[in-house]
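>>> this is a predicted model, with the sequence first.
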Amino acid sequence: MKQKIIDHLNDIQDFRTESLEQIEAFRIKYLGSKGLLKQLFAEFKEVEPSMKKEIGQSLNELRNAATEKVNELKNSIENSESGQKLYGDLTRPGEPIALGARHPISIVKNQIIDVFSRIGFTVSEGPEIEDDWHNFTALNLPEYHPARDMQDTFFIEKDPDILLRTHTSSVQVRYMESHKPPIRTVSPGRVFRNEDISARSHCIFHQIEGLYIDTDVSFADLKQTLLYFTKEMFGKSKIRLRPSYFPFTEPSAEVDIYWGLETETDYKITKGTGWLEIMGCGMVDPNVLKNANIDPEIYTGYAFGMGIERIAMLLYQIPDIRMFYENDIRFLKQFKSVI
């Protein structure tokens, strides 16, 4: 009988399966009401008294081994099934991760910064909630100056001296206050003006403005910088500067590039002239230098500024500025392939 028990123990240890049906058949074979263990315990009555202790221990060991084997195999199958439910088929190939897309405004802003960084311009940033001094007064726009009406401003009601900046020129003032010439910086950022929202204008938009201050800076330096920018950004080598007015520059000019008249779209965006306005510029007014504690007798400089949305609309032929702010996935996905 002892040898029979040893043979059954070896069979139990060697038993392997991933079928619940086979596990149940194994349990019935050994642990069922008519199973082998039941038969062996019946035979145990006939064992000689001197062998009962040893054979009894062996039978208990056999019963425990059969019970543990059944539980082990069931747990193994349950864990495997729960893993498949949680993770699916682990042998399947992985799903590719969908690539995101940069916003077109971010793309164009980075392109502009990259162009100017090649000629030594650094990037400066400042607060969007600004005070009257940095947004207006320091830029040669004292209180009650009529030019303030050119920019419909969002004021903070609790403090009329605090407002949402109307241009990133305020960043240039802060930069001049904290840095000594030579200064060569571009200031990108979001600005706010109380304007009606339409296909061509918005109350929130983005600007990037440039500032260069050093000794012997001339309008010719400004023109060459702008010509370099238009060649790098648009591939256009023909520009013109029209006299204009900005309170913080003197003289001031509007910059046009010759876009051409090759397509129907060119006729539409240039109104049939071929020329397209892209930015404003000028020589920094001496009063602005004084307000920033820079001696205008020693230093001169130029400044320029452009709307990033306007540049993006030109580059990507986007007809409506509101599309930048609607977060339409169909629109944004078109820029996946653009770095």
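Looks like it arrived, so ask away. Numbers count the residues shown, from 1 in each chain.
>>> drop to CA atoms for contacts and neighbour counts, all remaining ones
Noted.
>>> packing partners of the strand or helix carrying residue 37?
Assigned by DSSP states H and E, residue 37 belongs to helix 36-43. Contacting helix 36-43 under the criterion 3 or more CA pairs under 8 Å, 6 or more residues apart in numbering; DSSP states H and E are the following elements: helix 20-31, helix 49-87.
>>> tell me the most buried of the ones you listed?
Among the helices and strands packed on helix 36-43, ranked by average contacts under mean count of other CA atoms under 10 Å, first place goes to helix 20-31 (a mean of 16).
>>> return the distance of it from the chain's centre.
Centroid separation for helix 20-31 versus its chain: 58 Å, with CA atoms, centre = their mean, to the nearest Å.
>>> alright, now check it against this:
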Amino acid sequence: MSGPNKTYDPVQVTPLNADEVEAMVAAAQAAFAEATSTADLKAARLAHAGDRSPIALANREIGALPPQARKDAGARIGRARGAINAALKAREAEVVAAELERTLREERVDVTLPVALGPVGAVHPITGLMHLVEDVFVAMGWEVAEGPELEAEWLNFDALNFVPDHPARTMQDTLFVGPEGTNRVLRTHTSPVQARTMLTREPPIYVVCPGKVYRADEYDATHTPVFHQIEGLVVDRGITLAHLRGTLDHFARSMFGETRTRMRPNYFPFTEPSAEVDLLCFVCHGDSVGNPDRPCKTCRSEGWIEWGGCGVVNPRVLAACGIDPEEYSGFAFGMGVERTLMFRNNAEDMRDMVEGDVRFSRSLVGTAR
């Protein structure tokens, strides 16, 4: 068995050569200097100061040296590793400082600006839809007319040709406001605004009347005791039913896109002739009619959905409001805003519109202008 090697020349171990060690240090310092981010610097550290780096592998070679050569080689490798770690630490401080400065510059916040402390709300879909309807008719040259919600019984009924014993005057439909004998009601429709308009201005009249109305209705999925209407009134020379039909078709397309309307004969005291306006079902588009294989719950397989009422203004209404029915004629129409909103957005329960849940308003915020 041979003894330990006491004459081994450390110069013959290439990684421990002084020039080779200096080259390792220079390469590490150059790599650290080129690193511009913590990620780059991490990669450079692993390559030049990690467990598999050249300087670490050279350090392992020291054990193969004879005792008298280990001291010089160990000191040389130790100085080299110290220089590499010092360069790494210095460059790390520079890179971290540069990244912090860049972050502060890019994410700068002006702390002097006012801060919104409350949650952001949304325009209620009913309000937004009424604004949208107003825009449609203002673009046609019409005006927006408004009136009080507490109304005189004469304007709410008599001026509109409701006979004294008309069922709509009873407590079943109308909310009378005391004391008894004052003849004041919470308006059951926005038609009194039309009467006020005809009483206070001369024809031609082109107005749209949005507003809140009150009736003694049940509170369920399709009815509320307080709801909103949009009514329109035109009084001018030569106005016919054809003008009404064209206006309603334009109104329907503005609300629902490409659709069809139809008019069914009906009766209203303030118009003659009168009609109900129906929309082509937005679910089945009429395909469910006579087709038991494709029933439609929305229109009950009838193909049409009731939208509102309309007609030619009754000459008695014109006369009651001081307009000569021999010289002027007109038309009027009225639609429920809630029902229009349900058609536009496929809302199933009218109670969702009034229960104050802001999530409902935010979900239909697109209806606001």
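Yep, it's here. Because the structure is predicted, anything quoted here is derived from the model rather than measured.
>>> re earlier: which residues are contacting the helix holding residue 37 of the first structure?
Helix 36-43 of the first structure is contacted by residues 29-32, 59, 62-63 when judged by CA atoms under 8 Å, 6 or more residues apart in numbering.
>>> tell me who's in contact with the counterpart of residue 188 of the second structure in the first structure.
Using TM-score structural alignment as the criterion, the counterpart of residue 188 of the second structure in the first structure is residue 166. Counting by CA under 8 Å, 6+ apart, residue 166 of the first structure touches 135, 151, 153, 191-193.
>>> then residue 98 of the first structure?
Residues in contact with residue 98 of the first structure (CA under 8 Å, 6+ apart): none are found.
>>> hang on, it in a helix?
No. Residue 98 of the first structure: not assigned to a helix; according to DSSP: H, G, I helix; E, B strand; the rest coil it is coil.
>>> ok, it to residue 255 of the first structure distance?
41 Å (CA to CA, to the nearest Å).
>>> where does the helix ranked longest in the second structure end up in the first structure?
Ranked by residue count and defined by DSSP state H, the top helix of the second structure is helix 67-106. The aligned range for helix 67-106 of the second structure in the first structure is empty, by TM-score structural alignment.
>>> repeat that for stretch 335-353 of the second structure.
With TM-score structural alignment as the criterion, stretch 335-353 of the second structure aligns to 306-324.
>>> next one: that stretch to chain centre, how far?
That offset, for stretch 306-324 of the first structure, works out to 19 Å (CA atoms, centre = their mean).
>>> neighbouring contacts of that stretch?
So stretch 306-324 of the first structure is contacted by 104-105, 108-109, 197-202, 205-209, 234, 278-280, 331 (CA under 8 Å, 6+ apart).
>>> show the buried residues in the residues you listed.
Among these, those scoring as buried are 104-105, 108-109, 201-202, 205-209, 278-280 (criterion: 16 or more other CA atoms under 10 Å).
>>> in helices, which of those fall?
Mapping those onto helices (DSSP H) picks out 104-105, 108-109.
>>> for these, work out which two are farthest apart.
Between any two of those, the greatest separation by CA to CA is 8.4 Å, found for 104 and 109.
>>> residues near the aligned partner of residue 140 of the second structure in the first structure, how many?
Correspondence of residue 140 of the second structure to the first structure, assessed by TM-score structural alignment: residue 119. Counted with other CA atoms under 10 Å, the neighbours of residue 119 of the first structure add up to 11.
>>> again with residue 218 of the second structure
Neighbours of residue 218 of the second structure under the rule other CA under 10 Å: 10.
>>> what helix or strand is it on?
Using DSSP H and E, residue 218 of the second structure sits within no helix or strand.
>>> and residue 274 of the first structure, what does it touch?
258-261, 266-267.
>>> what about burial for these, which qualify?
Buried, going by 16+ other CA under 10 Å: 258-259, 261, 266-267, out of the contacts of residue 274 of the first structure.
>>> gap between residue 55 of the first structure and residue 62 of the first structure?
Counting by CA to CA, the gap from residue 55 of the first structure to residue 62 of the first structure is 10 Å.
>>> hang on, I meant residue 40 of the first structure
Distance of residue 40 of the first structure to residue 62 of the first structure, computed by CA to CA: 10 Å.
>>> same check on residue 135 of the first structure?
From residue 135 of the first structure to residue 62 of the first structure the distance is 90 Å (CA to CA).
>>> repeat that for residue 194 of the first structure.
Distance from residue 194 of the first structure to residue 62 of the first structure, by CA to CA: 88 Å.
>>> next: residue 127 of the first structure.
80 Å.
>>> kindly report the same for residue 296 of the first structure.
Distance from residue 296 of the first structure to residue 62 of the first structure, by CA to CA: 102 Å.
>>> the stretch 151-300 of the first structure: strands as residue ranges?
Remark: strands assigned in the stretch 151-300 of the first structure by DSSP state E, counting those that start in this stretch are 155-156, 159-164, 183-192, 204-214, 239-246, 249-258, 275-284, 300-307.
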